[in-house]
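1. Sequence and predicted structure are below.
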Amino acid sequence: MSKTANARAHQVAGGAHHRPLNREDYKTLSLSALGGTLEFYDFVVFVFFANVIGTLFFPAELPDWMRQLQTLGIFAAGYLARPLGGIIIAHYGDKIGRKKMFTLSIFLMAVPTLVIGLLPTYASIGIAAPLLLLLMRVLQGAAIGGEMPGAWVFVAEHSPAKNYGLAIGTLTSGITGGIFLGSIFAVWLNSTYSQEEIHDWAWRLPFILGGVFGLVSVYLRKFLQETPLFQDMQKRKAADAELPIKTILRDHREACWLVALMTWVLSTAIVVVILFTPAYLQKVFHILPADAMKANAVATVTLTIGCVFWGWLSDKIGTRWTMVLGWGGMTVTTYLFYLNLPGQETLVLRYALVGFFVGSISLLPVVGVRAFPVAVRFTGLSFAYNMAYAVFGGLTPMLVSVWQQVDIMAPAHYVAAMGVLGAALGFWKLACYGWQPKVAKA
């Protein structure tokens, strides 16, 4: 795509200003990324302590597999709540302002996280313990459903056009950094305290600290300003009386399909390469847990770096060729990684390489934000992203697990296919040029 076309696409999301990033932009970006990191940490830290939570919040006489299943069911409830929470938060984000909903989403994450850290266990209050835990996870899911699309829209609408991709990539790296923060905290806790201490009380620490830091982030977001594009829209006309979701489903179905397909690529890359692979390495190739987690931690770091790089590159060479290079590279490095297993001597290096190309997931918000007009942007991105993630994020682990029974290279084939799909989507006109207002005929 030409520089002129690329700039025109960026103007749709970031405005026509071609100034460099200034101090106010850095403040907006840093506070948004910090909040995203803490919120994603709060959401995923649950899974790192799922075994302990299972023994404390369910009857002791239950079989281990039943406790684990019920605990993971409560974890999954957070994902199922994402679409509803995301749509409601986005609706009001389009009606009354990005900033208010951006602040509310992190509040809805911080408070339940803090409450989980303080909840009485099954031994103290019986069946009320798992029910309260379930309620907190539902609230967390609703919050994360609004946070990610809200953060992408908020930062995109604040960013100068020339640094649009870099800003969104940096924000996305902060969000993925929450996964790394959670894993590091889990490693530190298991290294510092005995299993008895963790079972008795120390498991509460990551939730209490996450909740407290989240509330601090709520306070810090008070210092952010509403986005210029939303303010401009409010000055030009009152908010449309029609429900944003109705407008989206009637007028912007193409954009919804584009974002949904890109979400399929993103969810596959994260779920399979980052979340599923450590257990796969241990179970199928008998790689030691410590080695698998070490390699995974390095891949998470390169993923975080990759988010920034691919966003930056989209500013330089355009979205189309960045999608081709990023997701095409993911296909190649996926096979390089999985086909050379166990290969422990180069495990970390190859895992780090594929992690870097997985960082091209930051191209989803680069494309998704500008695929919708300002008036319904938050709702459109949130609806398409969260609905697709609920479907593909939920089905992918089951699909890969079943496929793996007949072909141990199933993860490689699935991720590689998604890489090809992501590269192909770069040739969709809407992905490159973004939403363009229709010009009335004379």
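-> Looks like it arrived, so ask away.

2. Only C-alpha atoms from now on, for both contacts and neighbour counts.
-> Fine.

3. Just give me the neighbour total for Asp200.
-> Here the number of neighbours of Asp200 (other CA atoms under 10 Å) works out to 12.

4. And it, how close does it get to Leu430?
-> The spacing between Asp200 and Leu430, counted by CA to CA, to the nearest Å, is 54 Å.

5. same thing with Gly393?
-> Applying CA to CA, the value for Gly393 to Leu430 is 24 Å.

6. ok, now Val218?
-> Distance from Val218 to Leu430, by CA to CA: 35 Å.

7. Please apply the same query to Ala7.
-> Between Ala7 and Leu430 the computed distance is 14 Å (CA to CA).

8. And for Gly419?
-> Gly419 is 19 Å from Leu430, by CA to CA.

9. Of the two, give the one with the bigger neighbour count.
-> For Gly419 and Leu430, the more surrounded residue by other CA under 10 Å is Gly419, and the numbers stand at 30 against 20.

10. try this one next to it:
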Amino acid sequence: MTVTEAPPHPASTIGKRHVPDRRRLRNVVLASLLGATVEWYDFFLYATAASLVFKHVFYPDASAFVGTMLAFATFAVGFVVRPIGGVIFGHVGDRIGRKRTLAVTMVLMGAATALMGALPSAAQIGVAAPILLLVLRIVQGFALGGEWAGAVLLAVEHSPARRRGLFGSIPQIGLAAGLALGTLVFALLQMIFDDAAFQSYGWRIAFALSIVLVVIGFVVRLKVEETPEFAEVDRLAQKSSAPLKDVITPPNTRNTLLGLLARWGEGAAFNTWGVFAITYATGALHLAKVPVLVSVSIAAIVMAVLLPASGLLADRFGPKRIYLIGIAAYGLLVYPVFALFGTANLVWLTVGLVLVFGIVHALFYGAQGTLFASLFPTPVRYTGLSVVYQFSGIWASGLTPLILTALIGVDDGRPWLACAYLVATAAISVAATAAIRNRDLHL
């Protein structure tokens, strides 16, 4: 590892667990949970809007299919930019600390989301509207590139020794809570406004709400201390001078590659059940928008409730084992769940989403943060975690709605080719996770 020279020290304590007081732990839990909720609310609010609104507001001259594809294409751009943000903010987080880096990412995300809500439509300013939307989506992706890893490390590196899995699951709750909040806000606004008013200005209220959430999250994060593990690296002057280089070269190369592949199934799963399912249910199945949004929200709430249980299981049996079992279960359930969707019955749709998204996704997603954080030593952990999560997000997450939409189109509206793709992502992730060696973990 490329690190600056450390001064003499009788016994380095890097990697040793600290025993934080209860007040500091409460602040860490609150900052991790609220911060991640706000960031994911902002990011996935775009996904919900892309499914229901943006094809009409920013691509009104396109057919329904083309408009959906264009909206999902700009959705995917956010994932393409996320690795750039991950590398830059990962470097900053490994050099100046987790806390200050997270403050910057939150402000950027909130500003981009609020501005989306103020964008004129294509009918008002023409082609400039989708171009500005794309620019703001790029800013969103850039900011989120540094958010997830920092939020996980803020929790894990503050955690007591026997509660790493539980604390690592806390930022993951923010993802489920952010998705649930976004879809519920959209559902509420559609009940308040008629279709014309919602398409014109009602949807913008959800984006404006981001300003309030960001202020709350920012204030809470300012109260949190820097993580003890980074503070120790800083004290001993053992920071990496080139974190990205260290992440992609031995001895970290193997863990980086396995982490990239292990995340494929999780990224594909989330964006299938939390994003694509909305378009599929309201388009191909002709179900009403509000009930479908409520169904996704119910599944996301179930996930949020169960994520701490996954963290506790990770503490008991190890995050690798829990993650592997969960990903395998997701692969086994893909075809049965799409069969439930095929009934075009809202009750069965909800049952399927709660099963595969609320329960199974919670099982492996709660263990993911701790598992991936353990792939890297402290001096390069922010960068390593960002590289694994954000680079894999390009193909695992961002392209999933596009791939599934295209495969269903090729299969004359049937979902079975799309299901085969999802099962393949699960198989790849299972194999990669199984190949991770316990002796190579750093937590």
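-> Here it is on my side, so go on. Remember, predicted model here, so these are calculated numbers, not experimental data.

11. Reduced to three states, what does Cys287 of structure 1 come out as?
-> Just so we're on the same page, residue 287 of structure 1 is Ile rather than Cys. Per DSSP: H, G, I helix; E, B strand; the rest coil, the secondary structure class of Ile287 of structure 1 is coil.

12. OK, contacts around the closest residue to it other than its chain neighbours?
-> In this structure, Ile287 of structure 1 finds its nearest non-sequential neighbour in Leu281, 5.7 Å apart by CA to CA, 6 or more residues apart in numbering. Residues counted as contacts of Leu281 of structure 1 (CA atoms under 8 Å, 6 or more residues apart in numbering) are Ile287, Ala292, Pro342.

13. mean shift of stretch 170-189 of structure 2 relative to structure 1?
-> By mean CA distance after the TM-score superposition for structure 1, the fitted stretch 170-189 of structure 2 averages 1.0 Å away from its aligned residues in structure 1.

14. how about that stretch: buried residues?
-> For stretch 170-189 of structure 2, burial by neighbour count (16 or more other CA atoms under 10 Å) applies to 170-187, 189.

15. same thing with stretch 389-403 of structure 2?
-> Of the residues in stretch 389-403 of structure 2, those scored as buried under the neighbour-count criterion (16+ other CA under 10 Å) are 389-402.

16. which residues touch it?
-> The contact list for stretch 389-403 of structure 2, computed with CA under 8 Å, 6+ apart, reads 69, 72-73, 75-80, 82-83, 86, 145, 149, 259-261, 263-268, 270-272, 275-276, 418.

17. got the end-to-end distance for that stretch?
-> Across its full length, stretch 389-403 of structure 2 reaches 20 Å end to end, with CA to CA as the criterion.

18. residue ranges for the helices of the stretch 301-443 of structure 2, please.
-> In the stretch 301-443 of structure 2, helices defined by DSSP state H, counting those that start in this stretch lie at 319-341, 346-353, 361-373, 381-386, 392-393, 400-410, 416-435, listed in chain order.

19. just checking, what's the longest helix in structure 1?
-> With secondary structure taken from DSSP state H, structure 1 has its longest helix at helix 128-158.

20. mean distance, that one to its aligned residues in structure 2?
-> Compared with structure 2 after the fit, helix 128-158 of structure 1 shows a mean deviation of 1.5 Å (mean CA distance after the TM-score superposition for structure 1).

21. for that helix, the distance to its chain's centre please.
-> For helix 128-158 of structure 1, the gap between its own C-alpha mean and the chain's C-alpha mean amounts to 11 Å (CA atoms, centre = their mean, to the nearest Å).

22. Name the next helix or strand downstream of that helix, please.
-> helix 164-192 (DSSP states H and E).

23. and the next helix or strand after that next one, how far from structure 2 on average?
-> Proceeding N to C from helix 164-192 of structure 1, the next assigned helix or strand is helix 195-197, under DSSP H and E. Average distance, helix 195-197 of structure 1 versus aligned residues of structure 2 after superposition (mean CA distance after the TM-score superposition for structure 1): 2.7 Å.

24. quick one: contacts of the helix or strand following helix 195-197 of structure 1?
-> Using DSSP H and E, the helix or strand that directly follows helix 195-197 of structure 1 along the chain is helix 204-220. With contact meaning CA under 8 Å, 6+ apart, helix 204-220 of structure 1 is reached by 31, 34-35, 38-39, 41-42, 45, 103-104, 106-107, 109-118, 185.

25. Can you tell me which of these are buried?
-> 31, 34-35, 38-39, 41-42, 45, 103-104, 106-107, 109-117, 185.

26. Could you tell me which of those residues are located in helices?
-> Under the assignment DSSP H, those contribute 31, 34-35, 38-39, 41-42, 45, 103-104, 106-107, 109-117, 185 to helices.

27. Glu232 of structure 2 is nearest to which of the helices of the stretch 301-443 of structure 2?
-> Taking CA to CA, helix 381-386 is the member of the helices of the stretch 301-443 of structure 2 nearest to Glu232 of structure 2, at 13.7 Å.

28. Which stretch of structure 1 lines up against that closest one?
-> Alignment of helix 381-386 of structure 2 against structure 1: residues 377-382, by TM-score structural alignment.

29. distance from the matching stretch to structure 2 after superposition?
-> Its aligned residues in structure 2 lie a mean 0.8 Å from stretch 377-382 of structure 1 after superposition (mean CA distance after the TM-score superposition for structure 1).

30. and what of stretch 303-315 of structure 1?
-> So stretch 303-315 of structure 1 averages 1.9 Å relative to structure 2 (mean CA distance after the TM-score superposition for structure 1).

31. go on, stretch 411-418 of structure 1?
-> After superposition onto structure 2, the mean distance of stretch 411-418 of structure 1 to its aligned counterpart is 3.9 Å, using mean CA distance after the TM-score superposition for structure 1.

32. So what touches that stretch?
-> Stretch 411-418 of structure 1 has contacts (CA under 8 Å, 6+ apart) with 264-265, 268-269, 272-273, 330-332, 334-335, 338-339, 400, 404.

33. what's the closest of those to Tyr164 of structure 1?
-> Proximity to Tyr164 of structure 1 was ranked across the contacts of stretch 411-418 of structure 1 by CA to CA; first place goes to Val265, at 21.6 Å.
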